[in-house]
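Trainee: Return atomic coordinates for the entry below.
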Amino acid sequence: MTTQASAVLKGIYYPAGSSRAEPAEIMVDTYGLIHPAVSSKHLGIPRCGMTEMKISTRVGSTPRQLRFPDGSLFETEDNDAVDQVLPPGGSGWFEGVIHKLESKARHVLISAAVIFGFIYLFMVYVVPDASRRVAMSLPPSVAVSVGEGTLDLLDDFAFDPSRLSAERKAELRQQLQELAAASGSEFTYRLEFRSSPEIGANAFALPDGTLVLMDGLEELAENDQQIMAVMSHEIGHVVHRHGLRQALQRSGLSVMLILVTGDIVSATNLAAAIPAFLLESHYSREMETEADDYALQHMQKVGLEPVHFANIMRLLAASHGQDDEDGMPGFLSTHPMMEERIERFEP
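Mentor: Just a heads-up that it's a prediction; the model follows:
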């Protein structure tokens, strides 16, 4: 029989089927057999081999639990002694590595840095890429389902009815249909009108193809061509499914679940994230660039001078008193820098 080190372990003994706790000592001989110490014999500690017991993994300096075959329990803080008398291979390499990492502050800090680094890379690179793949692979019906009801929610707490006349709305809707007809998009676009003193001059695109024009933007624009230039940009957000992608990114692990399992039903549960994103968040540099690219190409395709987009951007910047992108509404917000974007649309 293979021999091993012997030791006396001090701790607390819990008899089987009882909540009573008693100080106790157990002896482990060189053959791995457990005996109650002389002072603990009256407690009825059973005799058995170490291989018959269930021994908890070492986690830092927390007490170890040794469970006897009859269900009784011995708990000790003498972790080093337990490691000393464990059967060969009883601790396992993984537990040993974990204990070494936990034993030194430097190892803990390094491990924490690695974990946070992984989380950062996951959120900055993996989740956005996975969100793009998922959003573009889903059928248009899913984007429509996600967008349905969003405008109703926004009307409840953010938007007021538009003050524009029915004739003006019909005029702009007709222009949008002519603009969208040349897009070849799989979505059906409709133009809605709202107002809000807090939001002011702005426009939004919902995942289902609904475009929302705020009264403030209609009042600010010098001509309808500028408004249609903004609509071209918003159509770009719909075509590239930016609203759905942002909702997926905000959902975190949900996007990975959809990517791995193909559970489309989970995607339709993202609708609640859309209103908050539209009002509180901004598109990424990549998304704004994609929408700009689409707007520029589409405007050239339909014969709408790109300079109209540059002009409305300058008007919006002046109305908000901003020299950079901070505080800019919807399609002007974040990156790339406003001046760089304007230059792309100028002659």
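Trainee: hey, let's count contacts and neighbours off CA atoms from now on
Mentor: OK.
Trainee: what's the helix or strand harbouring residue 180 packed up against?
Mentor: Under the criterion of DSSP states H and E, residue 180 resides in helix 166-181. In terms of contacts (3 or more C-alpha pairs under 8 Å, 6 or more residues apart in numbering; DSSP states H and E), helix 166-181 is packed against strand 190-195, helix 224-239.
Trainee: Need the winner for burial among those.
Mentor: Per residue and on average, the most neighbours among the helices and strands packed on helix 166-181 fall to helix 224-239, with a mean of 24 (mean count of other C-alpha atoms under 10 Å).
Trainee: In this protein, which residue is most central in space?
Mentor: residue 252 (2.3 Å; C-alpha atoms, centre = their mean).
Trainee: where's residue 220 relative to residue 318, distance?
Mentor: Distance from residue 220 to residue 318, counting by C-alpha to C-alpha, to the nearest Å: 10 Å.
Trainee: just residue 140 next, same as before
Mentor: 37 Å.
Trainee: which one of these two has more residues nearby?
Mentor: It is residue 140, of residue 140 and residue 318, that has more neighbours when counted by other C-alpha atoms under 10 Å, with 17 against 11.
Trainee: okay but that one is in contact with residue 188, surely?
Mentor: No - Residue 140 lies out of contact with residue 188 (C-alpha atoms under 8 Å); the separation is 10.1 Å.
Trainee: Which neighbours do these two have in common?
Mentor: Common contacts of residue 140 and residue 188, defined by C-alpha atoms under 8 Å, 6 or more residues apart in numbering, comprise residue 208.
Trainee: Check the burial of the closest residue to residue 189 other than its chain neighbours by counting its neighbours.
Mentor: Nearest non-adjacent residue to residue 189, counting by C-alpha to C-alpha, 6 or more residues apart in numbering: residue 209, 4.7 Å away. Residues lying near residue 209 (other C-alpha under 10 Å) number 25.
Trainee: Show the contacting residues for residue 209.
Mentor: By C-alpha under 8 Å, 6+ apart, the contact set of residue 209 is 144, 187-190, 235, 238.
Trainee: one more to put side by side:
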Amino acid sequence: MPTITNKTNSTTYKAILIHPQLPTGRQQGDVRFGSQKIDIQAGDFYYHIPFADLEIEAGGASGQFIFFKSRKEKEVSIYTKDKSILKDDFLISDPRFREHIKDTKFVLNSLYRGVALVLGICILMSTCFYLFKDNIVRKGAENVPISWEEQIGEELFESIYEEYTFIENDSLIAVLGEELQPLINQVEAEGFNIELYLVEDASINAFALPGGKVVINSGLIKNASSWDEVAGVMAHEISHVSLRHHIRGAIDKIGFFSIVYLFFGDGSAIMATLANTMFEIQTSAYSRTLEKEADIKGVEYLQQSRINPEGMIQFFEMLDEKNEMTSMDSLMSFISTHPSTPDRIIHLKEQIIDNKENNYISFQSNYNDFKEGVLLTTN
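Mentor: Reported below is the predicted structural model:
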């Protein structure tokens, strides 16, 4: 076929010609438009399609190629990814191709519309997640069985067992359990099993493991002045258990798409990740939001148990006073894992200010005798 000699338009576009007479069946060339045709020069091979026979459409991978085809020669086509070709003056000036160009552009842009739609949905879901994060995380935690959390608590307990010297005095443990039983009953009624442990540690601290094991340092017993104060601390710690703060902290940390699996997918698929995360966060502080929740819930438990909630405030006031007087290590361990003590005191006082109840229970044993027993055991 002859090589094109008269160019009616100086604008050229790179394209591929598919033709059965080409050695490999296809070859790259230069496309030009004239007043009544489109032609392509691919090496020494020339081909043209009159406008009267021309069809334009999008196709190929993801519909991102522009095809120029002849109605008469179905085995021949010209295609390109150069979208500027649809703006060629000869092409857009011919009214026969307006609908062709419009439809082709619509298909070409469909991929971008799809990407924009998916991106928009992701942004919307992420925005909703952060706006309603606490509620979503709480609901996700409810989908995790308590028994599974108890199993993780057992594994955590085994991992820390060698780190502490446990006070294995049945009499002291029995007294502790009897005095705190009204409080424990509130939580166990919700399906949790609370177990109390005493350890030899001068730090003013106590912590709860997932599922219900609560470890109390001898330093806390030494510095508390009444059963009301100990009960206040215990109410706070067991609230972390009943409010599922361990699993909520883990779910919050692993992120949005893992939460989706908890709601709609196979929850067991992310249990291993949750377990590893719970091991990591056990040694870190709870968020201020979770700590405030535990304080509020703790006061509710105390009131339901008819234990004076002022004991919780008195304990924190003691911490605040010691913090002003000294920076001893035993105090720092508690303060480093809990919110600002003055702020907590203010919030707690606001919570119980309207509580006129004064028919609080009387504890069965003398706290000083219990404290002395614990201190004798640790010496």
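Trainee: And the TM-score, once the two are fitted together?
Mentor: The pair, once superposed, lands on a TM-score of 0.66 when counted by TM-score structural alignment, normalised by the length of structure 1; 308 aligned residues with a C-alpha RMSD of 4.9 Å.
Trainee: Name the nearest residue to the residue nearest to the centre of structure 1, ignoring sequence neighbours.
Mentor: Nearest non-adjacent residue to residue 252 of structure 1, counting by C-alpha to C-alpha, 6+ apart: residue 127, 6.9 Å away.
Trainee: Where does the one you found fall, secondary structure wise?
Mentor: Residue 127 of structure 1 belongs to helix 127-137 when assigned by DSSP H and E.
Trainee: what comes up buried for that helix?
Mentor: Neighbour-count burial for helix 127-137 of structure 1, counted by 16 or more other C-alpha atoms under 10 Å, picks out 127-128, 130-132, 134-136.
Trainee: Same list (those) but as TSV, adding distance to residue 103 of structure 1.
Mentor: Listed next are those as TSV, based on distance: C-alpha to C-alpha, whole Å:
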residue	distance to residue 103 of structure 1
127	34
128	37
130	37
131	39
132	42
134	42
135	45
136	47
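Trainee: Specify which member of those residues is nearest to residue 156 of structure 1.
Mentor: The shortest approach to residue 156 of structure 1 among the buried residues of helix 127-137 of structure 1 belongs to residue 135, at 27.3 Å (C-alpha to C-alpha).
Trainee: mind checking how far the aligned residue in structure 2 for residue 89 of structure 1 is from residue 55 of structure 2?
Mentor: In structure 2, the residue matched to residue 89 of structure 1 (TM-score structural alignment) is residue 103. Residue 103 of structure 2 sits 12 Å away from residue 55 of structure 2, going by C-alpha to C-alpha.
Trainee: of those two, who's got more company?
Mentor: A count of neighbours by other C-alpha under 10 Å puts residue 55 above the other of residue 103 of structure 2 and residue 55, at 18 against 14.
Trainee: Pretty sure the more buried one sits in a strand.
Mentor: Yes - checked against DSSP: H, G, I helix; E, B strand; the rest coil, residue 55 of structure 2 lies within a strand.
Trainee: Contact partners for it?
Mentor: Residue 55 of structure 2 makes contact with 68-71, 100, according to C-alpha under 8 Å, 6+ apart.
Trainee: Pick the one among the residues you listed closest to residue 91 of structure 2.
Mentor: Checking these against residue 91 of structure 2 by C-alpha to C-alpha gives residue 100 as the nearest, at 10.3 Å.
Trainee: and that closest one, how many residues sit next to it?
Mentor: Neighbourhood size, residue 100 of structure 2 [other C-alpha under 10 Å]: 16.
Trainee: swap in residue 83 of structure 2?
Mentor: Residues near residue 83 of structure 2, counting by other C-alpha under 10 Å: 15.
Trainee: So the residue lying closest to it once chain neighbours are set aside: helix, strand or coil?
Mentor: Leaving aside its sequence neighbours, residue 83 of structure 2 sits nearest to residue 66 (C-alpha to C-alpha, 6+ apart; 7.5 Å). Here residue 66 of structure 2 takes the strand state, with states given by three-state DSSP.
Trainee: Please report the distance of the counterpart of the residue nearest to residue 189 of structure 1 in structure 2 from residue 226 of structure 2.
Mentor: Taking TM-score structural alignment for the superposition, residue 209 of structure 1 sits opposite residue 212 in structure 2. The spacing between residue 212 of structure 2 and residue 226 of structure 2, counted by C-alpha to C-alpha, is 23 Å.
Trainee: Next: residue 310 of structure 2.
Mentor: Taking C-alpha to C-alpha as the measure, residue 310 of structure 2 falls 11 Å from residue 226 of structure 2.
Trainee: Of the two, which one has the most company?
Mentor: Legend: neighbour count by other C-alpha under 10 Å for residue 310 of structure 2 and residue 226, higher for residue 226 (19 against 16).
Trainee: what does the more buried one align to in structure 1?
Mentor: Checking TM-score structural alignment: residue 226 of structure 2 goes with residue 223.
Trainee: Contacts only, for residue 172 of structure 2.
Mentor: By C-alpha under 8 Å, 6+ apart, the neighbours of residue 172 of structure 2 are 370, 373-374.
Trainee: Kindly report the same for residue 106 of structure 1.
Mentor: Under the criterion of C-alpha under 8 Å, 6+ apart, residue 106 of structure 1 has no neighbours.
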